[in-house]
Structures are given as C-alpha cells and as structure tokens.
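> Sharing a model prediction with you, sequence too.
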Amino acid sequence: MKRRIYTLFVVVLSGLISLALINCSRNIEAEPKLNYGSNLFYLKNTPIDFVIKPVKKPAIEGKFTAKPWGLVINENTGEININQSETGLKYTVTFTSTDQQTVLKTEFVISGMDYKDSIYVFTNNNHLAKPVFDEDENKTAPCNDSNNDGNEDQNQCEIDDPDLDDDGNQDEPSANSQGLAISKATGQIDLKQSLENGALGNNLTNGIFKDFKIYYRLNDASDRALNSITVRVFYFDTMNDIPANLLAELKAKQSNSTSIFFSNKTIENSGVKSVEGAMTVKKRPPYLVIVAR
C-alpha cells in the first residue's frame, strides 16, 4: 500500500514539474522581444533611403530611443532611416513602455568608417589616426592598392573623393586639398604631415581646431554608396594646455555618455575656430587632439 502511494506521489510530482516547465517555457516565449533582424546594416546605393523596421517588438504602447546620438529613429514606430543616420557606429535602441514596466534593448552597427576620440602626442611618435571599420578594430579598409602607391585601385574604394554624384568630377574640396594628409587607400590620417601641410593654418595657437569632411565609397555590401564622416582636429602645445572641459568631453565621448554639458563659446576666423568651451556631448565628430610636445 505504501509503495502504491509513493508511486502515485512520484507520478503526480513528475506531472506537476513537467507542467511547470511547459508554462515556464511558454512564458519565456511570450516575453516581448526587440529585434531588427541583423546586427550589421549597410547603406543602400539607391535614390530611395533605406528604412528598417523592428522585426520583433512588443505589442504595447511605448517610445523608442537610441544611443549614441546620430540614429534617425521614429520614436513611435521604431523605424530607422539608415541612409540618414551617422554611419560607422554601434547603436543601442531602447523601447520603454508607457507604464515604464517594460524596457527592452537591442544593438546593431551601421557600416562605415570611424575614428576613435584620441590624444596624439607627437613626442611619443604617436601621429597616425587609423580608421575603424564597422566598429571592428580588427577590420581593414575593404580596398585594394595592388601597386602600393597609396591610392585605391580603380572601381574599388574612393576615400576622400567628394564626387557626390559619381560623375568623375569633384563637387566639393577634398580633405587632402585642405591639408589633411589622409590615405585614399586606407583612410589613415598622418596628423604630423597634416600640420606641415597647413591644415590648421600657419599660425598654430593653443586650442585651434578645424572640421574636415571626408566623403568615401567602400567596396563592400553597400555597393559603393556615398558615405561621409567629419573629423575635428585640435592643436595644443602640451598636455597641460588642454582645458579641463575638453578632457572631460573626450572622456564622455569615449564612454558614449550624453550627460555632460558645457557652454558653447567659439571664435570663428576664416573657417578655423578656437576653443573656449565645449559643446553638448555627442559621438560625432570624432576628436583628434594633437599635442606637439
């Protein structure tokens, strides 16, 4: 009799455990998800902007936000315009329900070229700014330079080529023509050579900086769609000359923080600006800070 009761108890207990596991599995499957279907998106070389939508999202009301700044996203639907967004960055998209009870996140990269916010001290033989492709520091430019002349081969990549309509004619001044010594084959910037080229003018003073827009086309899944990035090059004589607010902004940019704000006080002079403050923290443009000694 005791054995029968024990056997019945085991059977009932096993059934309850199985039912609990099934319900748990169903609950896990029923949990809302947020997903765009890929972790890497490329620009489309078409006249129509490439827009993506969440392939999975919760069926409840809420808002979509993104970090860092630069992603063109519809806060109500989660739709993202890839072609109008800053490229070469990893984004975190967050969905927060209206009642604040559901918070979902997903990450992906928009393919492109980026430069890390960094300080380059020339006396440490540190003067080369190397690009990062697709947020992967192990990737190199998807270009060929078979004769090692520093230029990309025909029909491969076009780095620093402001031929916006791809008709063979430059529509804007290139970064190289403004003194920025950037390799057309790799995207690497020689900051020391840039100063010698007069990229920041002939009168170098502490805090002087200038923005350079680099247009490029890559031989990858973007099918050589027109892309661009703006870099900001600063100059200081020594590390001690870098103002504390700029150092704080650099640190915030490196950590994707958006919570540090400074008053924006700049003096413009023939397109070259002098820093007296810092702007609201944004990931772009990347800061390339030169320290001469």
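On my side now, so go ahead.

> C-alpha from now on. contacts and neighbour counts both.
OK.

> Make sure Ser14 is indeed in a helix.
Yes. Using DSSP: H, G, I helix; E, B strand; the rest coil, the assignment for Ser14 is a helix.

> here's the one I want to compare it with:
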Amino acid sequence: MRIAVTGTQGQVVSALLERGPAAGVEIVAVGRPQLDLTDLASMRTVLAGIRPDAIVSAAAYTAVDKAESEEALAFAVNAAGPTAIAEVARELGIPIIHLSTDYVFPGDKQGVYVETDATGPVSVYGRSKLAGEIGVAAANPNHAILRTAWVYSPFGNNFVKTMLRLAETRDTLNVVADQHGAPTSALDIADAVIAIAKRLRDDPDPKLRGVFHLTGGGEATWADFAETIFAALRAKSGKSVSVGRITTTDYPTPAKRPANSRLSNEKLKQAYGIVLPDWKESTNVVLDRLL
C-alpha cells in the first residue's frame, strides 16, 4: 500500500515515515515547493503522480497564537488546502484521512466531548481547523476526519521537548493546571492512521467514514504531563525539577485555549477496534528515546 502524506516536517509525518515500513506501507511525504496547499493544479499533478491508495492530510498551520494575527494564512492552509486535497482524492477515487484538533470545541463542557457535540472554536486556529473539517467532508464522502490533541513525539517541537530543554537550566517550572486533555503520541497516531487507511481502502462500510476522536488513553492537565516528564528525567539523570501549578489566567496567551480538551474515543473503538495506549505509557516510550 502507498500513502501520500501532505507535509514533510510535522510530528505525524515523521512518525508515519518511521512506522510505515514495518506495517508494509510506503509513505510518500510531499510538501513545499513541490506541493503548494494554495495551488490546486500543483496538488493534482503531484498527488496523481504518486498514485497513492490513500491520502493523509497532515500539513497544517499550527502556530496557535500567531494565527490570531495571521487569520488569512491560517484559513488558507488549514481550510482551503485540505478541502482541495479532498477534491483531488475524490477525483482519484481514493479515501482521505484528515487530521484535526480538539480546538474545534469551546472547552466548556463538563464531561468528555463526543463527535456529535456542538463545535464552537474560541480561536482563529480552531475556526480554521473546523472550516477544514467541513470542507473535507463536503469535497469527498470517502473520508475519515481524526480529531487529536496535545501531540508530542521524538520529532519536531512539542511540550515534552520544551520541558526537557527548560529543565536544563531551571529547578522549578510553572505549568498550567486547569486545562484538561489527553497527551497523544504521534507514534500512536501514525499506527492508527495506517490501520485506518488500510480499512478505508478495503472496506466500503459507511461506519468507517466520518469524524472520529483519536487521543491517548486517560486524561491529564499540562502540569500532570510535566510532572510525568520530570519524574522520568529524575530517574534517568538524577536531575530534579519541581512543578508549580498555575491557572490559565496566570499565563495569558494571544489565543484562548479550551479548558476541557477531553475527547471520547469510543466511536473509533467501535468502528475500527482501535484504542490508543494510556498517555503515561506512551510518554515514557518517547522519553526513553529522548533521554
């Protein structure tokens, strides 16, 4: 099986390139300058030339705070781009897997979010990603839209690597403790995406299409996440870092974050039988590599 993935530098793209061969899948990552998400003609030419069995729409504008002042660019990359890719996938007669985010929700629900809950993003980034979901679904019925959250990995820039870097020069770090979600390893996301792509290629069942949530098992706050990281650091190196638990209002940012990013993964489990490992287990897998 051959899967085309948009983007070349992202965490999920890097994880797919690593995980693909063991799963018997050829991953072809394409990005600028060959593939321009704002140029439909270039997408048609490049993607048709790859002759993929499925396309994964992973490239995204992810600078959440910067998006507040770059709304047009965020919508071009996160909404118009994936919509065009979905159109190309439809023309090629293949499925598209589109990666989305918890930011499509307002974050004010008391319990976990399910796929049918009303959306209501509170940031430009969230609105651009929701527009991408709507565009993809309209352009190609043969789609699986995967909402994930709090992504980390051995690759690129992410919370785990930031905490380890800051720990090199600090003994105490203040971390937000009133935002709740599920840290999700890009390695686990890649494994799930490959399994989903295979099913979409081989099985026309409508239950395999639509919007699904895909996050690590369990739940945490950012402070919980940091404490787990520093516990591993202490065990490996003896370096001790304490976490000061602060509120969101203590750490203001240009873009508002959802207070509740907890997503139910039950629909994905029922449709595909996929359940990601507990976030602590996957975090330790990544930390073993980074440390």
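Thanks, I have it. Values in this document were obtained by computation on a predicted structure and should not be read as measured data.

> List the TM-score for the superposed pair.
Remark: TM-score between the superposed chains equals 0.27 [TM-score structural alignment, normalised by the length of the second structure]; 136 aligned residues with a CA RMSD of 6.6 Å.

> What is the burial count for Thr45 of the second structure?
Residues lying near Thr45 of the second structure (other CA atoms under 10 Å) number 13.

> Next, work out how far apart it and Arg201 of the second structure are.
Note on Thr45 of the second structure: its distance to Arg201 of the second structure, by CA to CA, to the nearest Å, is 22 Å.

> cool, and Ala48 of the second structure?
Plainly put, Ala48 of the second structure is 17 Å away from Arg201 of the second structure if you go by CA to CA.

> can you check Leu233 of the second structure too?
42 Å.

> Please say which of the two ends up with more neighbours.
Per other CA under 10 Å, whichever of Leu233 of the second structure and Arg201 has more neighbours is Leu233, with 20 against 15.

> ok, Tyr125 of the second structure - how many residues close by?
29.

> Surely it is in contact with Ala74?
Yes. At 6.7 Å, Tyr125 of the second structure and Ala74 qualify as touching, with contact defined as CA atoms under 8 Å.

> Next, count neighbours for the nearest residue to Phe159 of the second structure once chain neighbours are set aside.
Spatially, and ignoring its direct neighbours in sequence, Phe159 of the second structure is nearest to Tyr152 (6.5 Å; CA to CA, 6 or more residues apart in numbering). By other CA under 10 Å, 22 other residues sit near Tyr152 of the second structure.

> Tell me if I'm right that Tyr152 of the second structure and Val12 touch.
No. Counting by CA under 8 Å, Tyr152 of the second structure does not reach Val12; the two are 9.1 Å apart.

> Spell out which residues are contacts of both of the two.
Jointly contacting Tyr152 of the second structure and Val12 under the rule CA atoms under 8 Å, 6 or more residues apart in numbering are Ala186.

> SS state for Leu250 of the first structure?
Secondary structure assignment for Leu250 of the first structure (three-state DSSP): helix.

> State the distance from it to Asn81 of the first structure.
28 Å.

> With Tyr91 of the first structure instead?
In this view, Tyr91 of the first structure and Asn81 of the first structure are 13 Å apart by CA to CA.

> neighbours around Gly62 of the first structure, how many?
By other CA under 10 Å, the residues close to Gly62 of the first structure number 18.

> Test my guess that it contacts Phe95.
Yes. Counting by CA under 8 Å, Gly62 of the first structure does reach Phe95; the two are 6.7 Å apart.

> which residues touch the nearest residue to Ile119 of the first structure once chain neighbours are set aside?
Leaving aside its chain neighbours, Ile119 of the first structure sits nearest to Val289 (4.6 Å; criterion: CA to CA, 6+ apart). By CA under 8 Å, 6+ apart, the contact list for Val289 of the first structure reads Asp117, Ser118, Ile119, Tyr120, Val233, Phe234, Tyr235, Phe236.

> Remind me which helix or strand Val289 of the first structure belongs to.
Assessed by DSSP states H and E, Val289 of the first structure sits inside strand 287-291.

> ditto for Arg289 of the second structure
Assigned by DSSP H and E, Arg289 of the second structure belongs to helix 279-290.

> Enumerate the positions of that helix that are buried.
Neighbour-count burial for helix 279-290 of the second structure, counted by 16 or more other CA atoms under 10 Å, picks out Trp279, Lys280, Ser282, Thr283, Asn284, Val286, Leu287.

> Same list (these) but as a markdown table, adding distance to Lys129 of the second structure.
Putting these into a markdown table (distance: CA to CA, whole Å) gives the following:
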| residue | distance to Lys129 of the second structure |
| --- | --- |
| Trp279 | 24 |
| Lys280 | 27 |
| Ser282 | 26 |
| Thr283 | 26 |
| Asn284 | 29 |
| Val286 | 27 |
| Leu287 | 29 |
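
> From those, pick the one nearest Glu26 of the second structure.
Using CA to CA, Val286 comes nearest to Glu26 of the second structure of the buried residues of helix 279-290 of the second structure, at 23.3 Å.

> Next secondary structure after whatever helix or strand Ser25 of the first structure lives in?
Using DSSP H and E, Ser25 of the first structure falls within helix 2-30. Later in the chain than helix 2-30 of the first structure, the nearest helix or strand by DSSP H and E is strand 40-41.

> Who are the packing partners of that next one?
Contacts defined by 3 or more CA pairs under 8 Å, 6 or more residues apart in numbering; DSSP states H and E place strand 40-41 of the first structure against strand 103-110.

> in the strand it packs on, what counts as buried?
Neighbour counts using 16+ other CA under 10 Å place Val103, Leu104, Glu107, Phe108, Val109, Ile110 of strand 103-110 of the first structure among the buried residues.

> which other helices and strands contact that strand?
Judged by 3+ CA pairs under 8 Å, 6+ apart, strand 103-110 of the first structure is in contact with strand 40-41, strand 89-97.

> Gln254 of the first structure: which of the ones you listed is closest?
Of all these, strand 89-97 sits nearest to Gln254 of the first structure, with 12.3 Å by CA to CA.

> Now do that closest one against strand 103-110, angle only.
Computed by axes from the mean of the first three to the mean of the last three CA atoms, to 10 degrees, the angle separating strand 89-97 of the first structure from strand 103-110 equals 160 degrees.
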